[in-house]
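>>> Below is the structure, and that's it, no one-letter string:
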């Protein structure tokens, strides 16, 4: 399964839509989450149809800010639970591994003074049992090593974010290719980059998806990089090391073999089977 998350900073630009179409064609995500789309429902639904996604949910922009879109390829693969200006909650039915889990697509409040409200919102989604995955732009970092340039991040804000993850029993799924997902695009000494976008999951989710990667894609048409969560499970893990019985055809020519095999098939022997006697 593949989930694409991107703060696209406005999806009304034809170039941004073209970029999205290119990413979808190349990476083939099952679910696409967009933030800061700045679009009404009608235009968002049109983009979903253009990209040939069967499922679409929109949290409309307020004025010229905000706006979230969630798209999914197959209608029966995702079931919408609830949504707000900062999230979508859906149940994902992964038929490949017979696993149903909660996916939270999340957008942390861009205003640091109001971010605690979205932390409380996210914390309320923690399931009592079952798998839980979270992806999006959190507008916060965990530690100062997730930031280069500019002033140091407020320690209290980072601490609140760390506590949120700990209380939710979530694990950071890491990154691939590029640690930083946002930059301010300045070309002077004020240039800053941070890791604001990430994917998290609980232990139940991690126990099912043994092969996981979070790839940071190139920055195009936005100050945020898209991130692509890819997750799969290892097939045949329960029996890959089991030995199998093999009968060599030329053993039938050995003296007494025909009689032993015949008796074994008829079930006349008790204790050690006739077939085992061939190899004793």
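Done, it's in. As the structure is a computational prediction, the values presented were derived from the model and not from experiment.
>>> only C-alpha atoms for contact and neighbour calcs from this point on.
Fine.
>>> Residue 156: how many residues sit nearby?
By other C-alpha atoms under 10 Å, 9 other residues sit near residue 156.
>>> Please identify the helix or strand for it.
Using DSSP states H and E, residue 156 sits in helix 155-167.
>>> list the helices and strands that helix packs on?
helix 115-123 (3 or more C-alpha pairs under 8 Å, 6 or more residues apart in numbering; DSSP states H and E).
>>> buried residues in the helix it packs on?
115-116, 118-119, 121-122 (16 or more other C-alpha atoms under 10 Å).
>>> Contact partners for residue 106?
Contact partners of residue 106, counting by C-alpha atoms under 8 Å, 6 or more residues apart in numbering, are 86-88, 122, 134-138.
>>> dropping in the other structure now:
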């Protein structure tokens, strides 16, 4: 379905949607992953208390099942630009089903938050089996199922076959397949006194054969865990877009940095006309952004990479020192996201309004049109790690084709004699030419 290839879906047991740290993390994921449809679970708060936050992000509710205290809660939110494509077709206290329609094509998406009480989860399984009979288009079912399918989906504790069998029966009866997301093996962790005691795969994304046929490039990722004991799940209906380098633009947020005013004053104090001074300010601004201000993004990506590595290692080993490092990285990353939040605010329309007439084309900022460059979603690196980072994908693809087509062949000088003609002799190359020649 070409109409929905740009649709990215996020499902996350947020464990409290009003928390400031969760809001920052949510805002970062929405911006970085270009999310259009969101399912949030265990919200712990009434939606109207945070509706202003979501309006500022450009999202509106499709349907909300409010939490009862700290129990339950399912929010289905969509970007304002495509909210008209979604309509609610079924509501259950443990699931919301919407129909996505555009250009004469449609499919179903069900967000599930299954009850943590095993007996109550059985009602959810029966509901999904009954819903299967009425779904007449491609179907996706994703969310927090509070259940594992197999013993390999759990590390630590006792695996319950009695709870897994009804869950597996529901998946088979609905003809659903696991989309097999890339990233982490487990999606939930329980800690006691700072020490992990249990890892499980509780968050799933299931699709039927019709959805796989309609979205052959569709894929999913388990994102890093932050501020919650659940990992978010990202689903891309289309291929992963790879973007080229971004052209230089003046960033209004530089004006907030304590060193930038002095940079402009020093450049303006030098001899020369206005044009040369503006050019000097431009050159110094590029260097300033690279060496000083740009470090915000460098630190963010570095911390995210270290956090991913710590979480992957914690899936295999238990270490109190590693958990302390994990918590320290999480706290430091939250601080960097606060700094980046200020930067993105400076790039908004409010900043353009404050600058007024000073907002010349030199001080202009614009949105870069992101287009699809490749159909590669992720690669298995030689180390065995599954990677979807754009710079790594480009580098690995280049190395692969270089090794494939650029072989080093030793060629001896004598072997070239059959390729090139012999050199001209002195008789041919010297002296005047006669008529017969």
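Here it is on my side, so go on. Being a predicted model, the structure only gives us computed values, none of them experimental.
>>> Superposed, how do the two chains score by TM?
Put the two chains on top of each other and the TM-score (TM-score structural alignment, normalised by the length of structure 1) is 0.77; 230 aligned residues with a C-alpha RMSD of 1.8 Å.
>>> thinking again about what came up before, buried sites along the helix holding residue 156 of structure 1?
157-158, 160-162, 164-165.
>>> List which of the contacts of residue 106 of structure 1 are still in contact in structure 2.
Contacts conserved in structure 2 for the contacts of residue 106 of structure 1, using both residues aligned by TM-score structural alignment, their matches' C-alpha atoms under 8 Å: 86-88, 134-138.
>>> Farthest pair within those residues?
Maximum pairwise distance among those (C-alpha to C-alpha): 13.7 Å, between 88 and 138.
>>> quick revisit: let's have the contacts of residue 106 of structure 1 in a markdown table, adding secondary structure and distance to residue 181 of structure 1.
A markdown table is the format used below for the contacts of residue 106 of structure 1 (DSSP: H, G, I helix; E, B strand; the rest coil; distance: C-alpha to C-alpha, whole Å):
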| residue | secondary structure | distance to residue 181 of structure 1 |
| --- | --- | --- |
| 86 | coil | 19 |
| 87 | strand | 19 |
| 88 | strand | 21 |
| 122 | helix | 21 |
| 134 | strand | 16 |
| 135 | strand | 13 |
| 136 | strand | 11 |
| 137 | strand | 9 |
| 138 | coil | 11 |
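>>> corresponding residues in structure 2 for stretch 10-28 of structure 1?
Aligned by TM-score structural alignment, stretch 10-28 of structure 1 falls on residues 16-34 of structure 2.
>>> Redo the buried residues of helix 115-123 of structure 1 as a markdown table? Include distance to residue 220 of structure 1.
Formatted as a markdown table, the buried residues of helix 115-123 of structure 1 follow (distance: C-alpha to C-alpha, whole Å):
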| residue | distance to residue 220 of structure 1 |
| --- | --- |
| 115 | 27 |
| 116 | 30 |
| 118 | 27 |
| 119 | 29 |
| 121 | 30 |
| 122 | 29 |
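>>> In structure 1, point out the residues matching the top helix by length along structure 2.
Secondary structure assigned by DSSP state H gives helix 320-346 as the longest helix of structure 2. Counting by TM-score structural alignment, helix 320-346 of structure 2 pairs with no residue of structure 1.
>>> Go through the next helix or strand after that helix and flag the buried ones.
Using DSSP H and E, the next helix or strand after helix 320-346 of structure 2 towards the C-terminus is helix 349-355. Buried residues in helix 349-355 of structure 2, counted by 16+ other C-alpha under 10 Å: residue 352.
>>> Skip ahead from helix 349-355 of structure 2 and say which helix or strand is next.
strand 379-380.
>>> residues in structure 1 matched by that following strand, start to end?
Going by TM-score structural alignment, strand 379-380 of structure 2 lines up with nothing in structure 1.
>>> who's in contact with residue 213 of structure 1?
Per C-alpha under 8 Å, 6+ apart, neighbours of residue 213 of structure 1: 173-176, 228-231.
>>> For the buried ones among those residues, write the corresponding ChimeraX selection.
Buried subset of the contacts of residue 213 of structure 1, written as a ChimeraX selection, criterion 16+ other C-alpha under 10 Å:
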select :173,175,228,229,230,231
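>>> Closest one to residue 278 of structure 1 out of the contacts of residue 213 of structure 1, please.
Once C-alpha to C-alpha is applied, the member of the contacts of residue 213 of structure 1 that ends up nearest residue 278 of structure 1 is residue 231, at 47.3 Å.
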